[in-house]
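Trainee: Structure for the following, please:
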Amino acid sequence: MKKLLSNVRVIDFSWIGAGSYTTKILADLGADVIKIESSQRLDTLRVTKPFKDGKPGVNRSGYFADRNSSKRSVTLNLKTVRGLELAKRLIVDAHLVTNNFTPGVMEKLGLGYDTLKALAPRLIFAAMSMQGAAGPAKNDLGYGLTIAALTGLQHMTGLPDRQPAGTGTNYPDHIPNPGHGAFAILAALRHQRRTGQGQFIDLAQMESTLAMVGPSLMNFLVNDSIDGRRGNAHPGRAPSGVYPCAGKDRWITIEISDDAQWQTLTHVLGMQDYPEWNDVEDRLNQREAIDAALSAVTSSYDMMQLATTLQNAGVAAGPVYDARDVMIDPQLKQRGHWVTMNHPEMGPSTYNSAPYRFSGAQSEPTSPAPLLGQHTDEVCHDLLGLDDTEIAVLYADGVLS
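Mentor: You can find the predicted model right below:
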């Protein structure tokens, strides 16, 4: 089946999370994403756990692998004159250049947008810094955790009367920023194809993440109310939480949205002895008592069986999966979500597919994450027109490193 972005070439300077995930989306859709790396300064994810078989190595990180499927890797020393020249030669024939550095870093490398635009006017230059290219905080350093804190997401995550727990880098790095970044790039590619004109895309990762806290911001703007931490409780629904099941660390989520669902839940669980909870307002006022009663009943049930029974009865319920459960989930298996590819060093490895399917095109990854510099010779031959002798000299002089 055809790949929807098979005619697009990306020179990718992104590293770590959000930028690499953005270009993974493009690569899995068929774009030729050439990841520019250096053995002198590794992408942090290359040395981030988990490692295959627990053995560290620049080509053994599962985290890196999942964020870099379907890409090619070229090692270039951009601090050398010839290394910079080779990078520019690659860029001239590309559709898109990406990075998620702090503003000014690409300029210091000699690869700022103004420089590249003069070489290739049709080029799209996508920058994904934390705070954007302008403003008083543009040079601030941060990661997903920092962005979650700045947007208020961390403030709302955790249990009442406890410190903000946060969600690590999960949301900023893996949801809004790659999604918004890929969308902006696709729009610019369409514009480029129709007009021949390039674009400078200035994405502020903090602003993308604000999409995750829209209701809370509206609650403040309209009601002058600041949402705090409430764990799993929903402000208008009860019960709404996580309840223990039989076995070690096995749980189920249950959320009741109306009185009819409550009646169904009590019928399935044999809890009809609580008529005082039949009205939603009464349930909201007695959350803790309901949670305790529910926990006493659910703790004797198998997590998976109870979730299936409640779903069949029309109650929103779901087992709390761990990684083992996710990997064997029958729904994901039926949709072909997991793809196994043979990594040159790690062997058969499992990768995520995209969450969407096309009726007439392929969307799953086509190749495992690249070894560091795996495609340097190939790209030098095929795209730069260098012969073996010239490439050998560049290696010897530390240009291809």
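Trainee: Every contact and neighbour count from this point should use C-alpha atoms.
Mentor: Noted.
Trainee: biggest helix in this structure, by residue count?
Mentor: Taking DSSP state H as the assignment, the helix of the chain that covers the most residues is helix 176-195.
Trainee: Gly236 and Val242: what is the separation?
Mentor: Gly236 sits 16 Å away from Val242 when distances are taken as Cα to Cα, to the nearest Å.
Trainee: quick one, which of the two is more surrounded?
Mentor: Each of Gly236 and Val242 has its neighbours counted (other Cα atoms under 10 Å); Val242 has more, 21 against 14.
Trainee: quick one: contacts of stretch 355-370?
Mentor: Contact with stretch 355-370 is made by 1-4, 27-29, 59, 64-73, 337, 339, 341-343, 349, 351-354, as judged by Cα atoms under 8 Å, 6 or more residues apart in numbering.
Trainee: What about those, which are in helices?
Mentor: Secondary-structure check on those using DSSP H: residues within helices are 27-28, 64-67.
Trainee: Could you identify which of the residues you listed has the most neighbours?
Mentor: Per-residue neighbour counts (other Cα under 10 Å) across the ones in helices among the contacts of stretch 355-370 peak at Ala27, which has 29 neighbours.
Trainee: Helix, strand, or coil at the residue in the chain sticking out farthest from the centre?
Mentor: No residue in the chain sits farther from the centre than Asp273, which is 45.5 Å out by Cα atoms, centre = their mean. When the structure is reduced to helix, strand and coil (DSSP: H, G, I helix; E, B strand; the rest coil), Asp273 reads as coil.
Trainee: how close does it get to Arg82?
Mentor: When Cα to Cα is applied, the distance between Asp273 and Arg82 equals 79 Å.
Trainee: Alongside the first, I'd like the structure of this one:
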Amino acid sequence: MSAVPGPLAGIRIADFSWIGAGSFTTKLFADFGADVIKVETSLHMDTLRSTPPFKDGVRGAERSGYFADRNSSKRGIRLNIKHPRGLDIARRLIACSDIAVNNFRPGVMERLGLGYAAACAIRPDIVYLAMSMQGSEGPHAGYVGFGLTIGALSGIHYASGVADRPPAGTNTNYPDHVPNPTHAAFAVLAALNYRRRTGLGQYIDLAQTEPTVALQGPAMIDFAVNGHIAARCGNDHPVWVPHGVFACAGDDRWIAIAVQDDAQWQALATCLALDGQRCAQWSIAEMRRAHRGEIANWLAAVTLERDAFHLMQQLQRAGVPAGVVQDARDLIEHDPQLAHRGHWQYLTHPEMGPTLYNNVPFQLSRTPGRLSRPAPLLGQHTEQVCTELLGLSVQEVAELAALGVFE
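Mentor: Modelled structure (predicted):
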């Protein structure tokens, strides 16, 4: 691992967030050198700690691979903020932090005494990120939701599925993994840059539905311009034909193929030895769109006899967009590009032992960032943070623990 400090070294985050989007946002900062201190309580643990997959299939608060991957490089403290002395500890943590993050519904942090106004009173230049589902104001501001809810509200689920069946959804919470963590991180970096120039902090009000709606750009524009509501089309495409996922030889092996123009069609037809008459009949895009079902049936019959990886390489060499539909084993054990970039990293977790993590998702040439530690155990760094950062003695920590402050 590189010993070069990350580009965010010297930045500290008081991380009150939990579950997906908030944890992923602060993970990005932690992996690039920020001191992220995750605040938890055993009275109401982060839901990800009880979310599979679990190491060796054994459930436990310290055994969730999902939690581990979203919380690498962080320190963790256990703190009962509802206890007056616990609230005091939280305030002291904010006082020595550059950023405070939460993804609760509006009003929760205010009722706890840790809203933006309270944080500003403690540290006037604080950058305060609030990631509620629909923002701090408006008719739906008080609603609580998760990635699945946001996916439905933002139209992703409406667009997912095939034309003659109800919406299928996505089977993963895209809002937690893609739009919201990245938009939130950008907003925080922008606010930090503003503070560097002016000395002023600010409140960031991120409504998680809004970055997710941005994923629906073409559908939104189609309605705004044409009054047309885009229909579900499965793996099909309104213009490119053929376009879909086709079964290959072997157990549950598939390939994705997309033909964008006539030249790619000719290359596909040549590679797969389509007879000359049908090749000529479908050589023009308009004719392919008119016969999309027939073309899909022909292609599915051909690919079923082919090895997915060999066919992908053959088609790519011919200039046809094609890719194997990879599963988890393919990605971890066989993907040469991910291996070359060192995407998969093993860190030794105190309970789970050597555990697989996603490495940082982009590489900086001078300050590359790294996974500095595995996800914290619940409250693992409580004493360290309280004594080394907040100035408490070991005896004071023990006394507070006896009072239930660190539950």
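Trainee: three-state assignment of Ala149 of the first structure?
Mentor: Three states are possible here, and by three-state DSSP the one that applies to Ala149 of the first structure is helix.
Trainee: That one maps to what in the second structure?
Mentor: In the second structure, Ala149 of the first structure lines up with Ala152, judged by TM-score structural alignment.
Trainee: try Glu276 of the first structure
Mentor: With the correspondence set by TM-score structural alignment, Glu276 of the first structure lines up against Gln281 in the second structure.
Trainee: swap in Cys245 of the first structure?
Mentor: Checking TM-score structural alignment: Cys245 of the first structure goes with Cys248.
Trainee: who touches the closest residue to its match other than its chain neighbours in this structure?
Mentor: Sequence neighbours aside, Leu304 is the residue nearest to Cys248 of the second structure in space, at 4.1 Å (criterion: Cα to Cα, 6 or more residues apart in numbering). Under the criterion of Cα under 8 Å, 6+ apart, the contact partners of Leu304 of the second structure comprise 246-249.
Trainee: Just the buried ones from these?
Mentor: Those of the contacts of Leu304 of the second structure that meet the buried threshold are 246-248, by 16 or more other Cα atoms under 10 Å.
Trainee: could you dump the residues you listed to CSV with secondary structure and distance to Phe54 of the second structure?
Mentor: Formatted as CSV, the entries for those read as follows, by DSSP: H, G, I helix; E, B strand; the rest coil; distance: Cα to Cα, whole Å:
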residue, secondary structure, distance to Phe54 of the second structure
Phe246, strand, 32
Ala247, strand, 31
Cys248, coil, 32
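Trainee: Looking at those residues, which is nearest Asn297 of the second structure?
Mentor: Phe246 (9.5 Å; Cα to Cα).
Trainee: right, and the closest one touches Thr303 too?
Mentor: Yes: in this structure Phe246 of the second structure lies within contact range of Thr303 using Cα atoms under 8 Å: 6.6 Å.
Trainee: can you tell me which residues contact Cys279 of the second structure?
Mentor: If you count contacts by Cα under 8 Å, 6+ apart, Cys279 of the second structure has them with 266, 269.
Trainee: Is it within a helix or a strand, and which one?
Mentor: Here Cys279 of the second structure sits within helix 276-281, counting by DSSP states H and E.
Trainee: so how far does the helix or strand that that helix is followed by sit from its counterpart in the first structure?
Mentor: Following the chain from helix 276-281 of the second structure toward its C-terminal end, the next helix or strand by DSSP H and E is helix 285-290. Here helix 285-290 of the second structure, set against the first structure after superposition, deviates by a mean of 0.7 Å using mean Cα distance after the TM-score superposition for the first structure.
Trainee: Just give the nearest non-adjacent residue to the aligned residue in the first structure for Ala207 of the second structure, would you?
Mentor: With TM-score structural alignment as the criterion, Ala207 of the second structure lines up with Ala204 in the first structure. Closest residue to Ala204 of the first structure apart from its sequence neighbours, by Cα to Cα, 6+ apart: Gly132 at 4.1 Å.
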